[in-house]
Structure formats: C-alpha cells, structure tokens
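K.L.:
Need the 3D shape of this:
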Amino acid sequence: MQEGIFLIKTLLFSSLYPNSKQPRHGIFVENRLRQLLKSRQVETKVVAPIASFPLKFGPFKRYAELDPVPQRELLNQIDVYHPRYTVIPKIGHNLTPKRMAAAALLVIREIINNGFDFDVIDAHYFFPDGVAASIIAKELNKPLAITARGTDINLFADYKTSGAMIKNAAEHSSTIICVADSLRQKLIAKGVNADKISVLRNGVDNTIFYQLAEDEREDLKQKLNMLGLTVLAVGNLSKVKGFDLLLDAIAKLSDVKLVIVGEGEEKETLKRKADALNLYKRVKFVTNINQNELCEYYNAADVLALSSVREGMPNVVLESIACGTPVVATNVGGVSEVLNENCGIIIQNRDLNELVAAIKETLGGKFNRNSVAAIGAENSWSQTTQGQLDIFNMIKGKKA
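P.N.:
Okay, the predicted model is just below:
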C-alpha cells in the first residue's frame, strides 16, 4: 500500500441494496461497492434496512415477500445487515427517515460494539436513506458521504418537506457524490454548496459486460428466442420507467419483438396492456437472471430502449453499449452525458412518434456494433473507484 494511503473502514447505508430475495434490487450500489473493495484499501459492512408493515395482504402483500430475508447475511463475501423499520404506506412518507434511522441505530451500535468502528458512513440515495443517515451520523458523531442517484433529487427534492430534509442532510454531510452532472446542477440550484459536490459516474465491469463475436451472437439469438429484429428493455417495472410508452411503440412496429427484463409492481399491468395491444406473441417478460445472463441478452438484442420519465445515471445504457448494442433513450438524467451520435439516439420530447422513428432508424443499421462497443469500453470503474478513495481518505484525514 502506498505511503499516505490508509485502510479505510466504511459503513455503507442504503435500502437500495440486494438481498437474498431480491438479488438485483439496488445492484448498482453493490456494483460500485464491489469495485471499491477490489482496491483492497477499504473494509466495509453494509446496513440495508427493509421496510415492514403489520398487514400482509392485498396491497400490502409486497411487505410479506421480504419477511424471509434474514437480519444478517453474507452476499458476495460482504457482511450485510437488514434491520426492519415500520412504514405507514402513502401517508407516512415524511416520517420514514426517522423510523429508518431509529431501527438502524440499534444494529449500527452493535456493529461498533463488536469492534467495527468505521471512519465514515457511505449513504446512497438522499431520501429517505440519506436523511436517515444524517440523523445517524449526528447521533454517532461520524462523517457522512451521501450519493445522489436520481429520483431522490429529480422528484423528492422538489417536495416542500422532503426537499427541506434533503437540503438539511446535504448541509450536514461531509461530502456529496452525484452519479451525473445533471444531479449536481440541480443540487446547486437548490442552494447546496457546489464545493462539496463531486461527480463520479457509474462504470461498467468489462469482465461481465462485453461484446461477443458475431457467430456467438447469432447462437444467442437462437438460444434466447430473439431471432429477427428485437428491442430490449431492462429495469424495475415501475411507472417511472415508462414501459407503457415502449409497448405503444412496439404496437406500431410490425414484426419487431420486445424483451423486457425486470421485476416490479407494474408487471401484471404491463402484461395486460401487451395483451390488449395484441402483442402477446411479440413481447416476452424475463425475470431472475444474473449479470452474466444479462450480458447475453444485451448481445442478442438489436437495440436497447430506455423510455423512462426520470433517471439518474442509467446503468443499463452503459451496460448495453459495452456489449455493442446501440441505445434509444429519452433525454433524462445523465443520458446525454454518455450517449452520443455514434452509439445511440436521444429522444428529446418523450414522444411516441419520436420513439418509433428512433427505433426504426436504429434497427435499420444506423450503428456499427464494434464502434458502439469501443465507446462502451471507455466507461470503466477505475476513475470512480479512485475518486471514492480520494474522498474517503480526505474525510479520514480531517477526522484524524
């Protein structure tokens, strides 16, 4: 280890983190952490709170689905704790940070008492997680780094109460990391000190997401039943991801298939819409696949479509171009920071006809897959990892 570099102990805090029942939930947070741990300069434990509600039926059954997740588990050799905090659906939104913090503090004090006295809290997602982490940091007198990731700033920061909580947490943090410059600009516009904000984009693990040879790609199209022109969409099946618009677009594109990879509360609604549009033979829903399998889907697809209403820095865009697959995306979050005219098309107005035209143009052979993959290969994790190390070492130095 180089002189002047210290072993840093961090406590990663976020409800957006995988668990044994949801292996892809918040996987972008886990991916960044795993790359950081490869530096061998950081030791980490994770506290990933899980929401709980006494009623387990009807609209509340989703809370019961996570009951089997243990209070503590080892995921990819990382020690992960899952304290439960009680939520009040729909009406208790602004109470969530305090409830989350109270439940997590019990576990965190135990972690400290057992010998892991960390140097910094590494929190992800400003609301409610970052606000809860701010409460915890004050209680324990610990430095705090908060990463802004998307909807936390693009939506919750605009609400009066949660926006005030976010600004307060930002002011009391040691540093703020944004995954896109668009988020940095919005925080500055909200009055947050620009000097404490760094932009560290998500990266891509090029040992997992990479371009396959053309003959392998053809074999994959056969294996995955993606023969013919195929559009791929990947993400949480929620309203904000805008899959409904994409289904409308596919309905206007005869002989084009759509594969949707993801799980979420809108799944059954989207399936019903696909049936109503008479797309049941052309739309396939895929769930529970690992990262290596996802790489295969990217390679087999002819285009990735992102039709989101809001985003931070969408990992699916980075992963797709790393595999050589061009992207059609709405102009949200940090999309314009990674897509250019050589690897994708950005739709400015989130308009159905624009989306249809962009998909048609891409399927018509506008992009060279080798050129797209070369651009994607530039988005490695190395700069992000070094940026985190610099930030955490600075915080530890000030603490000392």
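
K.L.:
okay, CA-based contacts and neighbour counts for the rest of this
P.N.:
OK.

K.L.:
Let me know how buried Phe116 is, in neighbour terms.
P.N.:
17 (other C-alpha atoms under 10 Å).

K.L.:
secondary structure class for it?
P.N.:
coil (DSSP: H, G, I helix; E, B strand; the rest coil).

K.L.:
With adjacent residues omitted, what lies nearest to it?
P.N.:
Residue nearest to Phe116 in three dimensions, not counting chain neighbours: Lys9, with 7.9 Å by C-alpha to C-alpha, 6 or more residues apart in numbering.

K.L.:
isn't there a strand covering that neighbour?
P.N.:
Yes - under three-state DSSP, Lys9 sits within a strand.

K.L.:
so it touches Val46, yeah?
P.N.:
No - between Lys9 and Val46 there is no contact under C-alpha atoms under 8 Å: 11.2 Å.

K.L.:
Those two: which is more packed in?
P.N.:
Of the pair Lys9 and Val46, Val46 is the one with more neighbours under other C-alpha under 10 Å, namely 25 against 20.

K.L.:
Which elements pack onto the host helix or strand of the more buried one?
P.N.:
Taking DSSP states H and E as the criterion, Val46 maps to strand 42-47. Other helices and strands packing on strand 42-47, by 3 or more C-alpha pairs under 8 Å, 6 or more residues apart in numbering; DSSP states H and E, are strand 8-13, helix 27-37, strand 78-81.

K.L.:
Deepest-packed of the ones you listed, please.
P.N.:
For the helices and strands packed on strand 42-47, the largest average neighbour count (mean count of other C-alpha atoms under 10 Å) is found in strand 8-13, namely a mean of 22.

K.L.:
could you give the angle of that one to strand 42-47?
P.N.:
20 degrees (axes from the mean of the first three to the mean of the last three C-alpha atoms, to 10 degrees).

K.L.:
now strand 8-13: how far from the chain's centre is it?
P.N.:
19 Å (C-alpha atoms, centre = their mean, to the nearest Å).

K.L.:
now swap in stretch 100-111 and tell me
P.N.:
Distance, centroid of stretch 100-111 to centroid of chain: 24 Å (C-alpha atoms, centre = their mean).

K.L.:
For that stretch, list every residue counted as buried.
P.N.:
For stretch 100-111, a neighbour-count test (16 or more other C-alpha atoms under 10 Å) marks 100-105, 107-108, 111 as buried.

K.L.:
Could you also give me the structure for this second sequence? I'd like to compare it with the first:
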Amino acid sequence: MTRTDGKPVRVLLITRAPVGGLWRHILDLTDGLLDRGFELGIAVDSLRASEHVRATLKRFEPRLALGVHTLDIPRLPGWGDLRLSMQFRKLIKTVQPDIVHGHGAKGGLYARLSAWRTEANAVYTPHGGSLHYDWKTMGGKVFLTAERRLIPLTHQFLFESQFSADGFEEKIGDTQGRDKVVFNGLGSREFAGGPVVLDEPTHDFAFVGEMRAIKGVDVLLEALCQVRHPEGRPLKVLMLGDGPMLEDYRTYAEQLGLADEVSFVGRRPVREAFAATNTVLVPSRAESLPYIVIESIAAGKQVIATDVGGISEIFGPTRDALVPADNVDALAEAMRQALEPRSPTTESVLETRYAYLAANFHVDTMVDQIAASYRNLSQAR
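P.N.:
Next up is the predicted model:
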C-alpha cells in the first residue's frame, strides 16, 4: 500500500501486553498488512514478552522494515510514562512512521503522546482496556481522565465492536466523527464449513482464556456444581489458560469437590479444546470482542456465552441465546441443555450463527478496512 508519493505506508504498532486476543489481532493485522505492501514495526513490553512471544517476534523481524522494539512498559500509570513517552518519540524520529497505532490503554497512551506534533498520525484501538474502568473508582478516574485528554491527539479511533464505540462515547467523550468499527476476523482455513459434532468428545465442555476474575471462572465452577450428566457419569471440563488466579481456581475447584471433573492444563493451543469438546464456555463478566467466541463458532462449536461487551454482535441474529453475566443458575441451565442431544431447533440456531459469522468476521475484511484508514490518513496530511 503506497502513499501519494508512491512510497509504502509505514506503520508502527505499539502494545504493552502481547497476550490474548489483542496480540492475536496484531499478528493477523501484521501478516495482512505485509502482504499488502506496508512497511511495519512492532513495539511491545519486554516484561510481558514470553518465550513464545519472543519467538514469534523473531520470526517476523526479517520482514519488519521498522524493526522490533521491546521496552519496559509498566501496567499502572506513573512518572515512568513520561520517560517512556520520550523514548517512543525518539523511536518515531528514527523509524519515521506515517501511522502510529496503539493497541490497548497503554499502547494508545504512548502512540498518541509520542506522535503529537510529529508528521505521524495517531491511531488507537482500546481492545476493552480503559473501558472496563468506572469513574466511581480512583483507578477509573485516572485512566478515563487520561483517555478524555488524549482525544484531541487521536487522528483515528478503530473500535473492534460497536459496544466499544458506544462505551467510549458514553464514558469518555465524543470522537468527533473520527471513529470506525472494524470487527476482528479469521482466515478461511479457520472456518469449519458449518456446525460440527464430535462423535466421541473427550470432554463435555471447555474453557479457553486468562485465569482472572473478569473471565468468570468462579461462576463456571459454581455452575458445574448444579449440573449432572444425563448418563449419570461425572462431567469432564477442560480448562485451557494461564493467569494470576490459576492456582486460586485450582484450589476453589477442589473446595467445591470438582477436582475429578475439572482439568486445568495451562496455556495450550486452542485447537486442543476444539478437538476435545462440542461446547465452549465463555462465562465472562466483561469483554470487548473476544476472539475465543469467534474462533469457537468458526470451528463449528456450540458456544455458551454471557451477554457482555460485543459478544451479541458476534452472535448476531441468535443473540437471544446469550446468558446474563454473573448468573450461576442461568449458566448451569444452558450447560444442562447443551448436554442433551441437539434438536432440529438447536441445529438451526447454530447454522444461522455460523453463517452470520462467516459473512461478517473474515480477516481479509478486517485488514482491508484498517489499511484503508491508514491510507486515508497518510494522504490527508
């Protein structure tokens, strides 16, 4: 993709935490933009860069004209942010990007502060981030005030869901028409072709996600206490994911008498969950537009999810099937229904959901829309 002078558009992508759906989004975007002729660089927090992330960056590095940059980026705001902003400004002067795209709250902070009064355009995608905070808390006041003051420094807001766009306007302020909703997407190879039923699944349910309170793992465990398999055998639930509360949830499962039913296996490829079960659980208390929901539906799985964030946008015409967040009884009832043989009505719902996803959540559409935003910004200045 070229500018008006015929040179490739140069983009620096910045994030603090290279984990979860945010990181998946950046990698998909990087692949797509490189294929479309952009010149790219990636800057991430060295403190959160696991061996897997470092290996991924090393694999990408030869293709990244603007390089790979790792800096020590703190999670919480402080005076260190000013020092890091100066480092990022020096980086921008060195690599001379046309676009600086910040992902997540901290990525958005550095992208906009460092691009201020330079030739670069600042783009911001929250990925939830600050939108999960509330003005009633001290932390919320800090993060949301910072977001409000950064609006004038933002040339383009790219929200991954209408929920995020609406939440930003309600909590923080008017983007003055500089916003666009671009759904996350998957590649063609990730679509199974329709709903799939494993004849002999090894597990009744699977959870894939970070082990922290916002993901509702405790609600899942409590709901399991109310569910019995129609055949009378113990349930089998596969729990994929790592995080700060992993050991807490192991202990809680034991206290609830679920040690034999729940298997915590740590961070593993999502395909292991898809190969093990027909039903994926997403009991989150808050989300933006979670990849696991998109991936699971594309893989042909039945998804039991809460009505939070942009999940209703993924479910589309079948959004009535979502369960309320933090509701143990509702989650347990949905799980009981999923253990029954699929009725024609259920099959129809799953087929409708799959078709809607395939039509609206493809990675090529995502990259094309973001690339068009980059091009328009580069040509406007």
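
K.L.:
Mind telling me the TM-score for this superposition?
P.N.:
The TM-score (TM-score structural alignment, normalised by the length of structure 2) is 0.83; 361 aligned residues with a C-alpha RMSD of 3.2 Å.

K.L.:
hang on, the earlier thing: of the buried residues of stretch 100-111 of structure 1, which is the nearest to Lys267 of structure 1?
P.N.:
Nearest to Lys267 of structure 1 among the buried residues of stretch 100-111 of structure 1, counting by C-alpha to C-alpha, is Met100 at 27.6 Å.

K.L.:
can I assume the closest one sits in a helix?
P.N.:
Yes - using three-state DSSP, the assignment for Met100 of structure 1 is a helix.

K.L.:
For it, which residues are in contact?
P.N.:
Listed by C-alpha atoms under 8 Å, 6 or more residues apart in numbering, the contact set of Met100 of structure 1 reads 49, 84-86, 128-129, 132.

K.L.:
how does it look with 7 Å?
P.N.:
Contacts of Met100 of structure 1 were listed using C-alpha atoms under 7 Å, 6 or more residues apart in numbering, and they are 49, 85, 132.

K.L.:
Of these, which is the most crowded?
P.N.:
Going by other C-alpha under 10 Å, Ala132 tops these with 26 neighbours.

K.L.:
Surely that one is within a helix?
P.N.:
Yes - counting by three-state DSSP, Ala132 of structure 1 falls inside a helix.

K.L.:
Tell me which residue of structure 2 matches up with it.
P.N.:
Counting by TM-score structural alignment, Ala132 of structure 1 lines up with Tyr110 in structure 2.

K.L.:
Tell me if I'm right that its match and Ser85 touch.
P.N.:
Yes - counting by C-alpha atoms under 7 Å, Ser85 is a contact partner of Tyr110 of structure 2 at 5.7 Å.

K.L.:
Show the end-to-end separation of stretch 254-270 of structure 2, please.
P.N.:
The first and last residues of stretch 254-270 of structure 2 sit 25 Å apart, counting by C-alpha to C-alpha, to the nearest Å.

K.L.:
Quick one: residues in contact with that stretch.
P.N.:
234-242, 253.

K.L.:
can you rerun that using 8 Å?
P.N.:
208, 221-222, 225, 234-242, 250, 253.

K.L.:
ok, now stretch 203-210 of structure 2?
P.N.:
Contacts of stretch 203-210 of structure 2 (C-alpha under 8 Å, 6+ apart): 20, 215, 235-243, 270, 273, 276-282, 292, 339.

K.L.:
Tell me the buried residues within these.
P.N.:
Neighbour-count burial (16+ other C-alpha under 10 Å) is assigned, among the contacts of stretch 203-210 of structure 2, to 215, 235-242, 270, 273, 276-282, 292, 339.

K.L.:
And Leu74 of structure 1, what's its match in structure 2?
P.N.:
Leu74 of structure 1 maps onto Lys58 in structure 2, by TM-score structural alignment.

K.L.:
What's the separation between that match and Gly173 of structure 2?
P.N.:
Taking C-alpha to C-alpha, one finds Lys58 of structure 2 at 39 Å from Gly173 of structure 2.

K.L.:
higher neighbour count, the two?
P.N.:
Gly173 (15 against 12).

K.L.:
Skipping its backbone neighbours, what lies nearest the more buried one in space?
P.N.:
The nearest residue in space to Gly173 of structure 2 (C-alpha to C-alpha, 6+ apart) is Arg148, at 6.4 Å.

K.L.:
next one: Ala194 of structure 1
P.N.:
Ile188 (5.8 Å).

K.L.:
Aligned to that neighbour, what sits in structure 2?
P.N.:
Structural correspondence for Ile188 of structure 1 with respect to structure 2 (TM-score structural alignment): Glu169.

K.L.:
so where does its match fall, helix or strand?
P.N.:
Glu169 of structure 2 belongs to helix 162-171, assigned by DSSP H and E.

K.L.:
Can you name the next helix or strand after that helix?
P.N.:
strand 179-181.

K.L.:
Which residue range of structure 1 does that following strand align onto?
P.N.:
Strand 179-181 of structure 2 maps onto residues 197-199 of structure 1, going by TM-score structural alignment.

K.L.:
give me the number of residues near Asp199 of structure 2?
P.N.:
8.

K.L.:
Quick check: the gap between it and Ala275 of structure 2.
P.N.:
Distance from Asp199 of structure 2 to Ala275 of structure 2, counting by C-alpha to C-alpha: 11 Å.

K.L.:
just Ile292 of structure 2 next, same as before
P.N.:
For Ile292 of structure 2 relative to Ala275 of structure 2 (C-alpha to C-alpha), the value is 15 Å.

K.L.:
How about Leu33 of structure 2?
P.N.:
31 Å.

K.L.:
Same question for Val95 of structure 2.
P.N.:
Counting by C-alpha to C-alpha, the gap from Val95 of structure 2 to Ala275 of structure 2 is 43 Å.

K.L.:
go on, Gln162 of structure 2?
P.N.:
Applying C-alpha to C-alpha to Gln162 of structure 2 and Ala275 of structure 2 gives a distance of 32 Å.

K.L.:
same deal with Ser161 of structure 2?
P.N.:
Separation of Ser161 of structure 2 from Ala275 of structure 2 (C-alpha to C-alpha) stands at 29 Å.

K.L.:
who has more neighbours, those two?
P.N.:
Neighbours per residue, other C-alpha under 10 Å: of Ser161 of structure 2 and Ala275, the larger number sits with Ser161, 25 against 13.
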